[in-house]
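Trainee: mind looking at a prediction? Sequence and model below.
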Amino acid sequence: MNENIKTHYNYQEIIMWIEQKGIELYGTHFKILETDYPIIYKLIAYFLKDEVTCFQYNINLNKGILLSGPIGCGKTSIMNIMKYLTPTEHKFFVKPCRDISFEFIQDGYQIIHKYSKGKLYEYEPKTICFDDLGTESNLKYYGNECNVMAEILLSRYDVYIAKRIQTHITTNLSASEIETQYGNRVRSRMRQMLNLIAYDKTTSDKR
């Protein structure tokens, strides 16, 4: 960690805890590589709501996280571990975008409502991490094609503005690929509601 950053948290100890949690969840091969520490420090600062460190990393605690990086760099597993680190009031669940697209084929447009405004019988939308944005495909429901995740993200933006409910995303798409797949409007909304934390493009596949 940058020596100039002052914090009352022991980040080295937290990384050891993350490794232990990773081993518990994923097996003995799980390890946090030192080259990934800059990314992990930012995520720890964000999910522990360490305001001083977030300020120095230029992370906005009101926004969600967009964690991007090449396939196999560990985005999904680290977000799954962060669920256990974050305080109760900021808990979130991780939902693969592919699963959402399959639900859409089965249940149609109510799925967009379910993952944006909340289920019809629930009062409050939830904080969600949409995992692997870009792996789902445009799907048809009764012959109507729909870019399901684009619709959900536009609705999540409205929820973020109205209620400050956050959204997190993992993806291996670049900003320009996001724009191509989801349109300029979605990319613009994502920029407004997410902090970008990116693994280096050369990060090796850990699988």
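Mentor: Thanks, I have the structure now. On a predicted model such as this, the values are computed, not experimentally measured, just so you know. Numbers count the residues shown, from 1 in each chain.

Trainee: make it CA atoms for all contacts and neighbour counts henceforth
Mentor: OK.

Trainee: how many residues are close by Pro125?
Mentor: Counted by other C-alpha atoms under 10 Å, the residues lying close to Pro125 total 20.

Trainee: try this one next to it:
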Amino acid sequence: MEREHQTMTKSFEDLSNEDVYSQHANLTIHIANQLLLPQRRTFVVDDRNKQIMRFLLYYFNDCPLAEEVFPDKHYKLHKNLLICGDVGTGKTLLMQIFSEYLKYTDNPNHFHNLSVTQMVNYYTIHNNLDRYTYNEESSVGFQIKPVNICLNDIGIESKVHFGMDTKVLTNEFLHARNEVWVHYRKHGHLTTNLSVAQLKEEFADSFGRLVDRFKTYNVIAMTGESRR
């Protein structure tokens, strides 16, 4: 398993040590404030996101304590992330924060953020989604090099965009990323304004395969009013 191999070759810091955890938590808040600086805003940690932040810090550092933060949710370290919530609740910002944090700490679970519009634009130019799925363009021999990705706001752009049906492309992305996850343990995280029930309806296929694959995600709900 790729993630298991990464864990063996990369020594994660022990976030079960509360002092170490605090150092990493403070780093994420610093990064968040840097990202919000152009908007003259500061990042707020409150009851709506505090435990989610804790879960994500444990999760991305392969700390088993992640599975204990929300015991009734049965979240697992090996699963992808699916973050749901209304517009402005901070889903995309949260993934931007953790992408920068993981890059800064040289964490093998680092992922790249991708918008649906960016994905469609790439397809318009290249007529494929390879860079964001199997990444064969970077392969050596027959060894493909998929990377961890977070596709943001799926379901929002389900329309014809630049002549492309975004629902079809998103479906293609989800199917390919599931295969990448199964065989290479590279993650394809998602954010969306839709509920899980709405996602299943929006992206249901004739065989029900995609609907079933949403079971491979830790579904995290971000609640409350817009922070914008």
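Mentor: The structure has been received and is ready for your questions. Note that this is a predicted model, so its numbers are computed, not measured.

Trainee: the alignment partner in the first structure of Val120 of the second structure and Lys117 of the first structure, how far apart?
Mentor: Across the two structures, Val120 of the second structure finds its equivalent in Ser101 of the first structure, going by TM-score structural alignment. Spatial separation of Ser101 of the first structure from Lys117 of the first structure under the definition C-alpha to C-alpha, to the nearest Å is 17 Å.

Trainee: so for these two, which residue has more residues nearby?
Mentor: Under the neighbour definition other C-alpha under 10 Å, Ser101 of the first structure and Lys117 were set side by side, and Ser101 has more, 24 against 18.

Trainee: now the more buried one. Nearest residue, chain neighbours left out?
Mentor: Glu136 (6.1 Å; C-alpha to C-alpha, 6 or more residues apart in numbering).

Trainee: what about the one you found, how many residues nearby?
Mentor: By the other C-alpha under 10 Å criterion, the neighbourhood of Glu136 of the first structure contains 17 residues.

Trainee: give the equivalent position in the second structure for it.
Mentor: Here Glu136 of the first structure is matched to Glu157 in the second structure, going by TM-score structural alignment.

Trainee: check the gap between its match and Thr223 of the second structure for me.
Mentor: Distance of Glu157 of the second structure to Thr223 of the second structure, computed by C-alpha to C-alpha: 22 Å.

Trainee: do Ile83 of the second structure as well
Mentor: Computed with C-alpha to C-alpha, the distance linking Ile83 of the second structure and Thr223 of the second structure is 11 Å.

Trainee: also Thr92 of the second structure?
Mentor: 14 Å.

Trainee: tell me which of the two has more neighbours.
Mentor: Each of Thr92 of the second structure and Thr223 has its neighbours counted (other C-alpha under 10 Å); Thr92 has more, 21 against 16.

Trainee: trace the more buried one over to the first structure, please.
Mentor: Thr92 of the second structure is assigned Thr76 in the first structure as its aligned equivalent, the criterion being TM-score structural alignment.

Trainee: its match falls within a helix, correct?
Mentor: Yes - when DSSP: H, G, I helix; E, B strand; the rest coil is applied, Thr76 of the first structure is found to be in a helix.

Trainee: surely it touches Thr170?
Mentor: Yes - in this structure, Thr76 of the first structure sits in contact with Thr170. The criterion is C-alpha atoms under 8 Å, and the distance is 6.9 Å.

Trainee: list residues touching both of these two?
Mentor: 131-132 (C-alpha atoms under 8 Å, 6 or more residues apart in numbering).

Trainee: what comes up buried for stretch 220-227 of the second structure?
Mentor: Buried positions in stretch 220-227 of the second structure, judged by neighbour count with 16 or more other C-alpha atoms under 10 Å: 220-223.
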